[in-house]
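Participant: dropping a prediction and its sequence here:
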Amino acid sequence: MANKKKKSSALDVKESLEAVKFIEKYAIDVWIDLEKLKKFANSIIRFLTENKINQMKKLLNTSFRPKHYPNFTKETVDWLFVFHTLNFSLFYPQGIKQWRAGDKDGFYALSFAIKRAIDNEKPLWDPKYYSKLTLNELEDIFRSDDGETTIPLLNERLTALHQIGNVLLEKYKGTFKNCIKSAEYNSDKLIKLLFDEFEPYRDEAKYRNKTVRLYTKANSLVSDIWACYKKKNRFHLNKENMMSTMFIDYRSPIVLFYFKVLTYGNKRLQKFKNNDQPLKHGDAEELELRACSLLAVNKILKQIEKEWRNKYPEYNRQNILLLIDNYLLMNIAYRFDKYVCDQHPLRYIESVYY
């Protein structure tokens, strides 16, 4: 995690949607099929409108987020900060036994393990506790169901916890709530604060001599923070700048690939098929796959907005984006078997940034 923040000229930096569009423009062997995308967007619309009330409620709640998300208490924001910080690289390459906890894998296993630790009186939301954790203690927190496998990148997770914990204790009186206050309850300011202050949120790379920042982990955290405060109308979410949170479980692009919304060239498909090595953050292939996935969801969002503008004015951009993200997660849960998941390259990523 030695990715130090570098100063760049404003002209050399592309952020969020601008970065995604820039990467997609030059992507090699991966592209968005606009005809298939339109059909997929229409299938989502049909799915929702056939049973509007029930489906809307189902997809707008947290049923496809971890079951172990906490109820909204005074610790919730700090819990979410820890969860999103640790939500990276949760799978091993094909052929290696996967880490499971609570009979789940991926981010569901992560949330189970965190809740299990808290239930066992280990205050994993408190930086005074997790900034002092040892490797053995963290290994016990993330112990697997079978007692044989370990969570991937355990050392990097320990480093991440120490980094964020020390910053909170030194600058924000030991709680992430003070970061939100410092950002004036504004999503854009909070994303910038996360990038500037916390190394695990510094989602930055070089692509064609430009600095690109996708803020994938920060966007997912900010979306959950908004959900905490939305009843109080306290947290200002810039809905124009918000990106999909599909990478909270980075198997979601499998849905786009399966429905041919995303297409990979034969050369790239063969390379992934014959190579068990994980993709690494900042590599051109990783950036292109991620950017095309995010831009595809943005285009689906616009298609649904266009169809719903007059029909359902009560559903704003953020709600529709949440519907799409949860629809992708629902497809992973109910449609795809392990074999299909294993064939997709974004299953295996070596990164602390998402």
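Facilitator: Arrived safely, thanks for sending. Residues are numbered from 1 along each chain as shown.

Participant: CA only for contacts and neighbour counts going forward, please
Facilitator: Will do.

Participant: hmm, I324 is touching Q303, no?
Facilitator: No. Contact criterion Cα atoms under 8 Å: I324 and Q303 do not qualify, at 11.4 Å.

Participant: in addition, the following structure is provided for comparison:
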Amino acid sequence: MVRSGILPPAESSKFISERAENVKIHEDGLDKLCQEMFSAIKDNKLQIPDTGTDAIHPNKDHPRAVDWVFVVDTLNFCFWSQSKEEQWTVNGHTGYFALEAALHRAIQEGHDITNPEYYSKITEEQLTHILRGDTSAKIPLFKERVSVLHEVGNILIEKYDGTFEKCVKEANKSAIKLLEIVVNNFPCFRDEGVYKNQRVSLYKRAQILVADLWNFFDGTGWGEFNDIDKITMFADYRVPQVLVYFGVISYSDELMDKLSKDNLLVSGSEEEIEIRGCSIHAVELLKLKLSQLIKKSGQNFDVPNSSLIDYYLWCYRRKHAKEMEKIPYHKTLGIFY
């Protein structure tokens, strides 16, 4: 249990998927995607993806590498724009990679962006300069980003000696323990809601923080977690698009009409929770199917955990961006993804 009285993400997603009215999970779509991923496993292509972005973040030997990952994932939310003309870009990068590029540039320019003593008091003018883009387009939810930096910075100073390393040490190589520390102590990571009178959690940013540490440090040192397989996928707005593409999930006509018209879904609304919850449960089912298929094949492949499956699907969307354009994705303004 991560938070008392709230179902953890895997249990939340099962609860949501069993009651969802606007989103359905389909067995044939799961089978299709399972075969696609099994082929990737056989070709040794289902690994932590090489995104070619090493130049826009420090390496794992940087003295503040853990705090770098923490700051990036504190700000890792809501990059979408209504049109390509309004898209925020940094050195040609978009979305999350634009954020990495901006923060890496800040370090190179001498801004102490990994230090909570600095960012707990950062001004709008300072953050505007750090997050400046290639054009006049601005990063969405700018004031919220200032606010979350102040929030987490002050908490790190007050409780954790000014470094996220102390949180990781307290977790003692447990991904679930670190998740618990994060959501219990940093409110801006508390991605929770109420669905059918049940308190549920999705914890996209908190879980991706844990998985990013695991990924960044290659599962060793600061990134060594004995229970990383207990982390679910990261319920954002792009991975569900891939799941729809493969027929793993489908939307009701009413919901699809809203998405096609670019109607915003309110954060915490039933439709939004159903999309994200069903996506998490679909990946849990996919992981089970892959395990069964690998066992049946008699080959000695490792079963990918939910984090690896998520990374694969997220990168699949980027590689096949043109094909994905015909599938609308949900848009929600909020700090949780």
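Facilitator: Ah, there it is. Quick caveat, the model's predicted, so the values are computed rather than measured.

Participant: between I324 and Q303 of the first structure, who's got more neighbours?
Facilitator: For I324 of the first structure versus Q303, neighbours defined as other Cα atoms under 10 Å are more numerous around I324 (25 against 17).

Participant: which residues of the stretch 51-200 of the second structure fall in helices?
Facilitator: Taking DSSP state H, counting those that start in this stretch, the helices of the stretch 51-200 of the second structure run over residues 65-74, 95-108, 116-119, 124-130, 142-159, 165-171, 175-185.

Participant: of these, which is nearest G334 of the second structure?
Facilitator: The closest of those to G334 of the second structure is helix 142-159. By Cα to Cα, the value is 8.7 Å.

Participant: how far apart are that closest one and its match in the first structure?
Facilitator: Here the mean offset of helix 142-159 of the second structure against the first structure after fitting is 0.4 Å, by mean Cα distance after the TM-score superposition for the first structure.

Participant: whereabouts in the first structure does that helix align?
Facilitator: Using TM-score structural alignment, helix 142-159 of the second structure lines up with residues 154-171 of the first structure.

Participant: picking that back up, between the helices of the stretch 51-200 of the second structure, which one is nearest to Q87 of the second structure?
Facilitator: helix 95-108 (8.5 Å).

Participant: sorry, back to before: out of the helices of the stretch 51-200 of the second structure, which gets nearest to V283 of the second structure?
Facilitator: helix 175-185 (18.3 Å).

Participant: and that closest one, what does it pack against?
Facilitator: helix 165-171, helix 204-216 (3 or more Cα pairs under 8 Å, 6 or more residues apart in numbering; DSSP states H and E).

Participant: picking up where we left off before, in the match of helix 142-159 of the second structure, what counts as buried?
Facilitator: 154, 156-169 (16 or more other Cα atoms under 10 Å).

Participant: and among the helices and strands packed on helix 175-185 of the second structure, the most buried is which?
Facilitator: helix 204-216 (a mean of 24; mean count of other Cα atoms under 10 Å).

Participant: mind listing residues that contact that helix?
Facilitator: The contact list for helix 204-216 of the second structure (Cα atoms under 8 Å, 6 or more residues apart in numbering) reads 48, 60, 66, 69-70, 73-74, 76-77, 175, 178-179, 182-183, 189-191, 219-220, 222-225, 228, 231-236, 307, 336-337.

Participant: and for stretch 311-325 of the first structure?
Facilitator: With Cα under 8 Å, 6+ apart, stretch 311-325 of the first structure has contacts from 44, 56, 59-60, 239-240, 242, 244-246, 297, 301, 304-305.

Participant: one step back: what subset of the contacts of helix 204-216 of the second structure is buried?
Facilitator: 60, 66, 69-70, 73-74, 76-77, 175, 178-179, 182-183, 189-191, 219, 222-225, 228, 231-236, 307, 336-337.

Participant: quick one: what's aligned to E121 of the first structure in the second structure?
Facilitator: Under the alignment (TM-score structural alignment), E121 of the first structure pairs with G110 in the second structure.

Participant: ok so V283 of the second structure is a helix residue?
Facilitator: Yes. According to DSSP: H, G, I helix; E, B strand; the rest coil, V283 of the second structure belongs to a helix.

Participant: what does it align to in the first structure?
Facilitator: In the first structure, V283 of the second structure lands on V297 (TM-score structural alignment).

Participant: name the nearest residue to its match, ignoring sequence neighbours.
Facilitator: Distances taken as Cα to Cα, 6 or more residues apart in numbering place S244 nearest to V297 of the first structure, at 6.6 Å, with adjacent residues excluded.

Participant: and that neighbour, what does it touch?
Facilitator: Going by Cα under 8 Å, 6+ apart, S244 of the first structure touches 219-220, 294, 297-298, 321-322, 325.

Participant: which position in the second structure aligns with it?
Facilitator: Aligned partner of S244 of the first structure by TM-score structural alignment: M233.

Participant: now its match: which helix or strand?
Facilitator: For M233 of the second structure, there is no host helix or strand (DSSP states H and E).

Participant: can you tell me how far it sits from I280 of the second structure?
Facilitator: To I280 of the second structure, M233 of the second structure is 6 Å away according to Cα to Cα, to the nearest Å.

Participant: swap in N226 of the second structure?
Facilitator: Distance from N226 of the second structure to I280 of the second structure, by Cα to Cα: 21 Å.

Participant: looking at the two, which one has more neighbours?
Facilitator: More crowded of N226 of the second structure and I280, by other Cα under 10 Å: I280, with 31 against 13.

Participant: which helix or strand contains the more buried one?
Facilitator: Taking DSSP H and E as the definition, one finds I280 of the second structure inside helix 270-297.

Participant: following that helix, which helix or strand comes up?
Facilitator: Following helix 270-297 of the second structure in sequence, per DSSP H and E, is helix 306-319.

Participant: for the helix or strand following that next one, packing partners?
Facilitator: Using DSSP H and E, the helix or strand that follows helix 306-319 of the second structure towards the C-terminus is helix 321-324. Applying 3+ Cα pairs under 8 Å, 6+ apart, one finds that helix 321-324 of the second structure makes contact with helix 239-245.

Participant: hmm, 7 Å instead?
Facilitator: Here helix 321-324 of the second structure touches no other helix or strand, going by 3 or more Cα pairs under 7 Å, 6 or more residues apart in numbering; DSSP states H and E.

Participant: ok, average deviation of stretch 273-283 of the second structure from the first structure?
Facilitator: On superposition with the first structure, the mean distance recorded for stretch 273-283 of the second structure (mean Cα distance after the TM-score superposition for the first structure) is 0.9 Å.

Participant: other residues contacting that stretch?
Facilitator: Defining contact as Cα atoms under 7 Å, 6 or more residues apart in numbering, one finds that stretch 273-283 of the second structure is touched by 10, 12-14, 16-17, 20, 23, 25, 232-233, 235-236, 240, 306.
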